[in-house]
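Enquirer: no FASTA, just this:
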């Protein structure tokens, strides 16, 4: 199957909401392509890195992390939890698709197809039309997996000289329940939650950067991992 934007997307309400609040949602972005991507992320050919905030900005292959003694894994999680109490921290699994392509990692081909789709003229035109922002010139992407206990603390996505204009989340978890956590929460200046997006299957969540937000911890009783493709609509490619 070749990925493509779903026909007849209703963008008027999403564009108006985005202009008014800095946040918007587009349901059914890729149509049946969402199911194809979910199958790729859950299939045997998928590999993952464990991401925990650290001074080196380095991820560790999940296979390597889980090969460590349980006491060492517990020590690393305890350190992350201590830092998360008052500061910025995260734990989740990811693969950066642009980096993976450059390294020749054997990921499911549909993921590289998605990255190419995002940077083709029809999708960039869609992004510019939805936002009214003609500066959008590049879309990066990473596959993400949140297992029970994974989270992303509050931050704004601001990054000096990165050219980030909008952050997005393409949700790829069927039948997700709000009680399972993994909610995209928007925060005000005092840290109160002002709006929450549940990860509805196939829906694109989008918000203007910078903006305070967090992903709540996935519950131990969650019925499945929380899968998505995330990234930023940028003025240029990283390193350009």
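Expert: Alright, I've got the coordinates. As the structure is a computational prediction, the values presented were derived from the model and not from experiment.
Enquirer: C-alpha from now on. contacts and neighbour counts both.
Expert: Noted.
Enquirer: Do you have the helices of this protein handy? List them.
Expert: 12-21, 33-42, 62-67, 70-86, 97-103, 109-118, 121-131 (DSSP state H).
Enquirer: which residues in the protein form strands?
Expert: Applying DSSP state E to the chain gives strands spanning 23-26, 49-52, 60-61, 90-96, 138-139, 142-146, 151-155, 164-171, 184-187, 193-197, 204-208, 213-215, 226-234.
Enquirer: what packs against the third one?
Expert: Think strand 60-61. Counting contacts by 3 or more C-alpha pairs under 8 Å, 6 or more residues apart in numbering; DSSP states H and E, strand 60-61 packs against strand 49-52.
Enquirer: and what of the last one?
Expert: For strand 226-234, the contact count by 3+ C-alpha pairs under 8 Å, 6+ apart identifies strand 138-139, strand 142-146, strand 164-171 as packing neighbours.
Enquirer: One more to weigh against that first structure:
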């Protein structure tokens, strides 16, 4: 089965909610496609890179990270925790789908299909219809995996020159409990949590950029990984000569 946008989506209420609050949840955007993608990101052939904020903006293949002695892994995580106490830091696994597609990595086919779907006219028109923003011209995407201890500190997603208009999270975990963490939290000007989105299978979270948000740490007793596809609806595709994202 190929991936496709669900037919007959009624976006009236979602459109109004997004315009009023700057964020919204839309259920059933891909119908059965959510199950296909959930199986893809959980497949043994999936390639994951460990993302920890560093001066080089570089991820490390999980296989390489986990081949280091336990003491070295613990040291790197400890350094990240020190930086996270008062600053911006994150630990989670990801794979940028545009780059993977460009490199021809042998990952599940559904993920390549998803990147193509996101940048087809049907999906771009869906994004424009939901937001009322005709500037949306490109969708980047990364598969993400949050394991116990993974987190993403508060940030706004603002990035000069990237043309980010809206951020999105397509939730792919079939079952998730709020107490397992991994919650998408929106913060007000005082740093208090103003709203929280619990991962709900097949639900697309969309929010306007810039906007303060964070992902709470996944608990050690979580029942499994928190999987999703995340990225941004952007004004422009990558510049000529730059790898796709």
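Expert: Yes, it's here. These figures come from a predicted structure and were not determined experimentally.
Enquirer: Superposed, how do the two chains score by TM?
Expert: Laid over one another, the chains give 0.99 as their TM-score (TM-score structural alignment, normalised by the length of structure 1), with 240 aligned residues with a C-alpha RMSD of 0.7 Å.
Enquirer: Columns distance to residue 77 of structure 1 on top of the strands of structure 1, output as a markdown table?
Expert: Shown next, in a markdown table, are the strands of structure 1 (distance: least, C-alpha to C-alpha, whole Å):
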| stretch | distance to residue 77 of structure 1 |
| --- | --- |
| strand 23-26 | 32 |
| strand 49-52 | 9 |
| strand 60-61 | 14 |
| strand 90-96 | 8 |
| strand 138-139 | 32 |
| strand 142-146 | 15 |
| strand 151-155 | 12 |
| strand 164-171 | 25 |
| strand 184-187 | 22 |
| strand 193-197 | 26 |
| strand 204-208 | 29 |
| strand 213-215 | 17 |
| strand 226-234 | 19 |
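Enquirer: And those: which comes nearest residue 42 of structure 1?
Expert: Across the strands of structure 1, residue 42 of structure 1 has its closest neighbour in strand 226-234 (8.7 Å, C-alpha to C-alpha).
Enquirer: Next, the mean deviation of that closest one compared to structure 2.
Expert: Superposed on structure 2, strand 226-234 of structure 1 shows a mean distance to its aligned partners of 0.2 Å (mean C-alpha distance after the TM-score superposition for structure 1).
Enquirer: Next up, the contacts around the residue lying closest to residue 170 of structure 1 once chain neighbours are set aside.
Expert: Nearest non-adjacent residue to residue 170 of structure 1, counting by C-alpha to C-alpha, 6 or more residues apart in numbering: residue 204, 4.5 Å away. Each residue near residue 204 of structure 1 by C-alpha atoms under 8 Å, 6 or more residues apart in numbering is listed here: 25, 26, 27, 28, 29, 168, 169, 170, 171.
Enquirer: what does the fourth one align to in structure 2?
Expert: Structural alignment places residue 28 of structure 1 opposite residue 28 in structure 2 (criterion: TM-score structural alignment).
Enquirer: For burial, what's the neighbour tally of that match?
Expert: Residue 28 of structure 2 has 16 neighbours, counted by other C-alpha atoms under 10 Å.
Enquirer: so who does it touch?
Expert: Residue 28 of structure 2 makes contacts with 6, 202, 203, 204, as judged by C-alpha under 8 Å, 6+ apart.
Enquirer: ok, the second one touching residue 169?
Expert: Put plainly, it is residue 202 of structure 2. No - counting by C-alpha atoms under 8 Å, residue 202 of structure 2 does not reach residue 169; the two are 9.9 Å apart.
Enquirer: What's the separation between the residue nearest to residue 170 of structure 1 and residue 5 of structure 1?
Expert: To residue 5 of structure 1, residue 204 of structure 1 is 11 Å away according to C-alpha to C-alpha, to the nearest Å.
Enquirer: Now the common contact residues for those two.
Expert: With C-alpha under 8 Å, 6+ apart as the test, residue 204 of structure 1 and residue 5 both reach residue 29.
Enquirer: quick revisit: so which of the contacts of residue 28 of structure 2 is the most crowded?
Expert: Within the contacts of residue 28 of structure 2, residue 202 tops the neighbour count with 25 neighbours, counted by other C-alpha under 10 Å.
Enquirer: Relative to residue 53 of structure 2, how far out is that one?
Expert: Separation of residue 202 of structure 2 from residue 53 of structure 2 (C-alpha to C-alpha) stands at 28 Å.
Enquirer: can you list the helices and strands packed on strand 226-234 of structure 1 in JSON lines and add mean neighbour count and distance to residue 59 of structure 1?
Expert: Below are those laid out as JSON lines (neighbours: other C-alpha atoms under 10 Å; distance: least, C-alpha to C-alpha, whole Å):
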{"stretch": "strand 138-139", "mean neighbour count": "23", "distance to residue 59 of structure 1": "21"}
{"stretch": "strand 142-146", "mean neighbour count": "23", "distance to residue 59 of structure 1": "13"}
{"stretch": "strand 164-171", "mean neighbour count": "24", "distance to residue 59 of structure 1": "20"}
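Enquirer: To residue 81 of structure 1, which of those strands lies closest?
Expert: Nearest of those to residue 81 of structure 1, taken as C-alpha to C-alpha: strand 142-146 at 15.7 Å.
Enquirer: what about that closest one, how far off from structure 2?
Expert: For strand 142-146 of structure 1, the mean distance to aligned residues of structure 2 following superposition is 0.1 Å (mean C-alpha distance after the TM-score superposition for structure 1).
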